[in-house]
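Engineer: return a 3D structure for these sequence lines:
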Amino acid sequence: FDGQYADEEFTSFNGQRQDYPVDGEYFAANFRLGLRYGITDQVEIGGQLVLSYLSFEADEVYFFPAIDELNDLGDIRGGILSFDRTTTGLGDLNLYFRYRFTPMQRFVAAIEIDMKVPTGYSAVTGPFSDTEEPLDSLLPGTSLVDDVSLGDGQLDVTGLLLLGWAPPGGWFTRLDAGFRARFFGPGQQIVSAFKIGNRVVDWAVPYLATDFEYTVTEGEVIGQVLATERVDLSAQEFDFEYVQTPDIRFDRSAWRVGIGTILVVADRELDVSYSLVVWGENTARLHIVSLGTSFNL
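Structural biologist: This next block holds a predicted model:
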């Protein structure tokens, strides 16, 4: 299980870190169920399915026409723009194949092929994907296309080299590096992850971790989004003149750092961790708290 929270973002249109406009807040809760099976001592297959709840809330904004020009309460309500969105359901299915090509010693190396497949949810298209005049969608009586989704709705195939080293003294390190081929629109990515830890006592293995994904090619435009750099304004102060509608793509980059501990309880392991997105493009500045366990069937 992991819980995610953000009230800041790394934007796609100016590459800066900023607060969500009009006091926006993002929250997600994800339940992940994974299964691993060792075909031989060197070959392993597995998969993971995620059930997610996503929510974005922000103050409502009134753009036009001027309230003093209206007498009907219904017309006034029609000019109020709400950014609140929620969705729940199955997210992406991840499948992988792993082959270890070195003996099980202090240094091990393996290759992994990972595939991310959407499960049929509605993919994000951008709030203004169906109009040539995106700002017309803000006229009273119209509504925004929902841009909250359980995933990108496209196929990813990732090839990874996995390296592990367990020096004396209870230490362990792991380095992953690879390339992610993203199909049906997004730009391609390079990915990497690193983890180091030490078994300080029999029942606890604290560790530090970091990972990143970086988009190296530009993907296709999927629509436009409402954006602004005036995040200092409240909903009451916000005005139509501050609105931008930049193009949006599935492209995103992110660098996460984290800390955690593996707790050994009887014959079970409990992994507790916290991580933060410290840099990115077109992504939320997520605070992530995770709790997981594994056991043999």
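Engineer: for the rest of this, base every contact and every neighbour count on C-alpha atoms.
Structural biologist: Fine.
Engineer: quick check: Asn30 touching Leu51?
Structural biologist: Yes. Under the criterion of CA atoms under 8 Å, Asn30 makes contact with Leu51 at 5.7 Å.
Engineer: the more surrounded of these two?
Structural biologist: Higher neighbour count among Asn30 and Leu51: Asn30, with 19 against 16, using other CA atoms under 10 Å.
Engineer: would you map the helices across the stretch 1-150 of the chain?
Structural biologist: Applying DSSP state H, counting those that start in this stretch to the stretch 1-150 of the chain gives helices spanning 73-78.
Engineer: quick one, strands of it?
Structural biologist: In the stretch 1-150 of the chain, the segments counted as strands under DSSP state E, counting those that start in this stretch are 2-6, 8-10, 17-19, 25-38, 43-57, 61-62, 80-81, 85-100, 107-117.
Engineer: elements contacting the helix or strand encompassing Leu163?
Structural biologist: Using DSSP states H and E, Leu163 sits in strand 156-165. Secondary-structure packing of strand 156-165 (3 or more CA pairs under 8 Å, 6 or more residues apart in numbering; DSSP states H and E): strand 107-117, strand 171-182.
Engineer: closest to Gln16 out of the ones you listed?
Structural biologist: strand 171-182 (24.5 Å; CA to CA).
Engineer: from the chain's centroid, how far away is whatever helix or strand comes next after that closest one?
Structural biologist: Next along the chain after strand 171-182, taking DSSP H and E as the criterion, comes strand 189-198. In terms of CA atoms, centre = their mean, to the nearest Å, the centre of strand 189-198 is set 17 Å apart from its chain centre.
Engineer: angle of the helix or strand following strand 189-198 against strand 171-182?
Structural biologist: The first helix or strand that comes after strand 189-198 along the chain, using DSSP H and E, is strand 204-215. Strand 204-215 runs at 30 degrees relative to strand 171-182, counting by axes from the mean of the first three to the mean of the last three CA atoms, to 10 degrees.
Engineer: following up with a second sequence; could you model it the same way so I can compare the two?
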Amino acid sequence: MPCPHRLAAALAATAAALVTTPASASPWTLPRGTIVFQGTFQYQTATREFFERGPSRSFPLNGHYVGNTFTLGLRAGITERLELEVALPIRTVAYTSDPVILAQRDPASTQPAADFYRRNIINLSRTATGIGDLYLSARYRLALRPFAVAVGLRLKAPTGYVGPSGTFGDRPQSAAEFARSPERYADPENVRDDVTLGDGQLDLQPELLLGYAFPTRTFLRVDAGFNGRFGGAGQQVVGAVRAGQSVGASLLFYAWAQACVSVTGGRVIGVSVAAQDPDLPAVEYDGTRNLLLRELRLERDLVEFGVGAIVRVNRDVELNLGYTRGLWGRNVALTDTLFASIGVRTQVPGLQ
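Structural biologist: Next comes the predicted model:
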């Protein structure tokens, strides 16, 4: 019969997978000299969104969001307690919707109707491709018994992409300004590319990570932290609960729920033009009457739930497959996400 401290170490190793779930960190840090290379592909789709309050609603004009992200990551055990991580995503995001004409033709105009409508077609479909936010993380394990405890610090930094803005950029700067002269701003030449690769601002997130591995080869993790967001963004409290069960020597099933909630307001970054009735077809838009003006702020809330499975191919290779669903939010899209990861472990000679 193994002694208690060896049993605890074995259970901790079971819970500390090579491949991590999205936006997750583990209190079970990698051993000194261990390096894990990780590649993750995410497919994300949405046809609905959350406003400042209320249930989700459809994107107007049959809108559809699709995001594809490939992330390269590296985790390294620097000491028996300290682990460092870096991750860099390459993203393609696209939003498609039906074109619409908001301008109303003056019956007395001598301009041919075909020319007028052709020049006033507004197309909100956009695509952006490039490098997303860079993530740098450090985790320091404080204890393994009676449960694992670690503290972490995560930095998220933009990489030079164009940040988010309103539907028509910074013109107008308020909903009231748009309402005074909608025809001036609802112009095809004033439409801005509000599809973006990230928030375009710096985050610094300290966190506390707790974990416990049961003799049944079940593990439970609880994370809590504060996301300090710079650039006028709303500050957030964040938290997550994760649980998993090993089945045999090569399979682990897990589930998690996580949330981020803004505790301060964010600055206005532009006016977002939505629809009073998001299900109204484009041909039934009557000028600007169906428009719903929203001052878009750099703040958001989100609650998600996910499930997944980790398959251990061999001692040094693991596969991670999973699904995430948004449950509730504020100023965010209601997304469905599929992801697949592979993690490969190696040892640095002389540092084991």
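Engineer: do you know the score for how well these two fit?
Structural biologist: Once superposed, the chains reach a TM-score of 0.94 (TM-score structural alignment, normalised by the length of the first structure), with 294 aligned residues with a CA RMSD of 1.6 Å.
Engineer: quick one on the thing from earlier: buried residues, the strand holding Leu163 of the first structure. List them.
Structural biologist: Asp156, Val157, Thr158, Gly159, Leu160, Leu161, Leu162, Leu163, Gly164, Trp165 (16 or more other CA atoms under 10 Å).
Engineer: want to try a markdown table for these, with distance to Thr125 of the first structure as columns?
Structural biologist: Listed next are the buried residues of strand 156-165 of the first structure as a markdown table, based on distance: CA to CA, whole Å:
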| residue | distance to Thr125 of the first structure |
| --- | --- |
| Asp156 | 18 |
| Val157 | 21 |
| Thr158 | 24 |
| Gly159 | 27 |
| Leu160 | 29 |
| Leu161 | 33 |
| Leu162 | 34 |
| Leu163 | 38 |
| Gly164 | 40 |
| Trp165 | 43 |
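Engineer: which among the residues you listed gets closest to Gln16 of the first structure?
Structural biologist: Asp156 (26.7 Å).
Engineer: I'd like to know how far that closest one sits from Tyr96 of the first structure.
Structural biologist: As judged by CA to CA, to the nearest Å, Asp156 of the first structure and Tyr96 of the first structure stand 12 Å apart.
Engineer: then Phe107 of the first structure?
Structural biologist: Taking CA to CA, one finds Phe107 of the first structure at 22 Å from Tyr96 of the first structure.
Engineer: what's the answer for Leu70 of the first structure, then?
Structural biologist: 59 Å.
Engineer: looking at those two, which one has more neighbours?
Structural biologist: Legend: neighbour count by other CA under 10 Å for Leu70 of the first structure and Tyr96, higher for Tyr96 (18 against 11).
Engineer: map that one across to the second structure for me.
Structural biologist: The alignment partner of Tyr96 of the first structure in the second structure, by TM-score structural alignment, is Ser137.
Engineer: and what of Gly120 of the first structure?
Structural biologist: By TM-score structural alignment, Gly120 of the first structure lines up with Gly160.
Engineer: give the burial count for the nearest residue to that match once chain neighbours are set aside, as a bare number.
Structural biologist: For Gly160 of the second structure, ignoring the flanking residues on the chain, the nearest one in space by CA to CA, 6 or more residues apart in numbering is Gly200 at 7.8 Å. When counting by other CA under 10 Å, one arrives at 21 neighbours for Gly200 of the second structure.
Engineer: ok, Leu286 of the first structure next?
Structural biologist: Using other CA under 10 Å, Leu286 of the first structure has 21 other residues around it.
Engineer: and it, what pairs with it in the second structure?
Structural biologist: Using TM-score structural alignment, Leu286 of the first structure sits opposite Thr335 in the second structure.
Engineer: mind checking how far that match is from Gly228 of the second structure?
Structural biologist: 24 Å.
Engineer: ditto for Ala275 of the second structure
Structural biologist: 32 Å.
Engineer: who's more crowded, those two?
Structural biologist: Taking neighbours as other CA under 10 Å, Ala275 of the second structure and Gly228 compare with Ala275 leading, 20 against 16.
Engineer: list the contacts for that one?
Structural biologist: Taking CA atoms under 8 Å, 6 or more residues apart in numbering, we find Ala275 of the second structure in contact with Pro60, Asn290, Leu291, Leu292, Leu293.
Engineer: run the last query once more with 6 Å
Structural biologist: Listed by CA atoms under 6 Å, 6 or more residues apart in numbering, the contact set of Ala275 of the second structure reads Asn290, Leu291, Leu292.
Engineer: so which of these belong to strands?
Structural biologist: Mapping the contacts of Ala275 of the second structure onto strands (DSSP state E) picks out Leu291, Leu292.
Engineer: ok, of the contacts of Ala275 of the second structure, which come out buried?
Structural biologist: Asn290, Leu291.
Engineer: okay, the contacts of Ala275 of the second structure in CSV with distance to Arg53 of the second structure next?
Structural biologist: Converted to CSV, the contacts of Ala275 of the second structure look like this (distance: CA to CA, whole Å):
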residue, distance to Arg53 of the second structure
Asn290, 19
Leu291, 18
Leu292, 14
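Engineer: look up how far Val247 of the second structure lies from the spatially closest residue to Leu197 of the second structure that is not a sequence neighbour.
Structural biologist: Closest residue to Leu197 of the second structure apart from its sequence neighbours, by CA to CA, 6+ apart: Gly132 at 5.4 Å. Remark: distance between Gly132 of the second structure and Val247 of the second structure (CA to CA) = 36 Å.
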